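*Asks:* Take a look and give me a structure for this.
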Amino acid sequence: MKVFCEVMLKQIFPSLRASLAREMIKRFKMNQKEVAKYLGVSQPAISYYKNNLRGKSMLFISKEKAISIGKKFLEKAIKENTNIYFNICNICKEVRREAFGKKMPKDFLCLIEINKKI
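*Replies:* Next up, the predicted model:
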């Protein structure tokens, strides 16, 4: 069994960051350093995202839905002057809800859900 956090951090979140980085640069005319601050990564990572060298694949949900989820939490991070990592569990919860509905597949574990049962 895998902990869903592991899948989220290794596969889904990099794609989400890449999509959000491109969106922030294009739509909000932010520079790479500003984007890096809000996404909690380095400026060179943003350059890779911008040039489609990282964060290409999205699992479980559509790219559009991921961007929609990410934007909600990004706006919160910008308003609170923090980075998006402060909301990683909430983002994960939204992705899981969108991907699987209320029933998590048996081959994934959620540490938050396990902790609630203890």
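
*Asks:* Please count neighbours and contacts with C-alpha atoms only from this point.
*Replies:* Noted.

*Asks:* which stretches of this protein form helices?
*Replies:* Using DSSP state H, the helices of the chain run over 4-7, 13-27, 32-39, 43-50, 63-80, 88-100, 111-117.

*Asks:* Let's compare: structure for the following, please.
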Amino acid sequence: MPKQPCEIIVLHVLPSVRAQISKDLVEMGMSQQKVSEIIGITPAAISQYVSGKRGYEMEFKGEVREKIQDFAQQTYNQGEADVLQGVCSICDVVKENGVLCDLYEKYEEQTNKCSSCKFRTVCSCG
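*Replies:* All right, here's what the predicted structure looks like:
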């Protein structure tokens, strides 16, 4: 059975978003321990994100990358974050920029993706 859009996001988008946020925050000078406390995941997971061992299936560009950088910078400046709101707003930009269409194309077998796309109600392709 094909995966639902949110499953695709959880499996492929969320780990990459967390990895990029973690890497950005550590590069700005925040400790991995503090990043783990803010994001709400283990220090070991942060270490794997920062080292590139985990969460680098996707590379974000353009508006999505800018949104991640903005969230990381705001988090660094404030020393805390509303991660739910921040990650959801990043996910909204992911959906608006057709990333779900790319994932659909990669993980589904149908060739006429926009007319049959199960993501069309949550992305801007169709």
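
*Asks:* Select, out of the helices of structure 1, the one closest to K56 of structure 1.
*Replies:* helix 13-27 (5.7 Å; Cα to Cα).

*Asks:* would JSON lines of the helices of structure 1 with mean neighbour count be doable?
*Replies:* Formatted as JSON lines, those follow (neighbours: other Cα atoms under 10 Å):
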{"stretch": "helix 4-7", "mean neighbour count": "16"}
{"stretch": "helix 13-27", "mean neighbour count": "20"}
{"stretch": "helix 32-39", "mean neighbour count": "19"}
{"stretch": "helix 43-50", "mean neighbour count": "18"}
{"stretch": "helix 63-80", "mean neighbour count": "16"}
{"stretch": "helix 88-100", "mean neighbour count": "17"}
{"stretch": "helix 111-117", "mean neighbour count": "9"}
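
*Asks:* Name the residue closest to the centre of structure 1, please.
*Replies:* F13 (3.8 Å; Cα atoms, centre = their mean).

*Asks:* do you know how far that one is from S19 of structure 1?
*Replies:* Counting by Cα to Cα, to the nearest Å, the gap from F13 of structure 1 to S19 of structure 1 is 10 Å.

*Asks:* what's the answer for K10 of structure 1, then?
*Replies:* K10 of structure 1 sits 15 Å away from S19 of structure 1, going by Cα to Cα.

*Asks:* S47 of structure 1 now?
*Replies:* Separation of S47 of structure 1 from S19 of structure 1 (Cα to Cα): 12 Å.

*Asks:* Could you do Y38 of structure 1 as well?
*Replies:* As judged by Cα to Cα, Y38 of structure 1 and S19 of structure 1 stand 13 Å apart.

*Asks:* in which helix or strand would I find the closest residue to K113 of structure 2 other than its chain neighbours?
*Replies:* Excluding its sequence neighbours, the residue lying closest to K113 of structure 2 (Cα to Cα, 6 or more residues apart in numbering) is E105, at 6.9 Å. Element membership for E105 of structure 2, per DSSP states H and E: helix 99-107.
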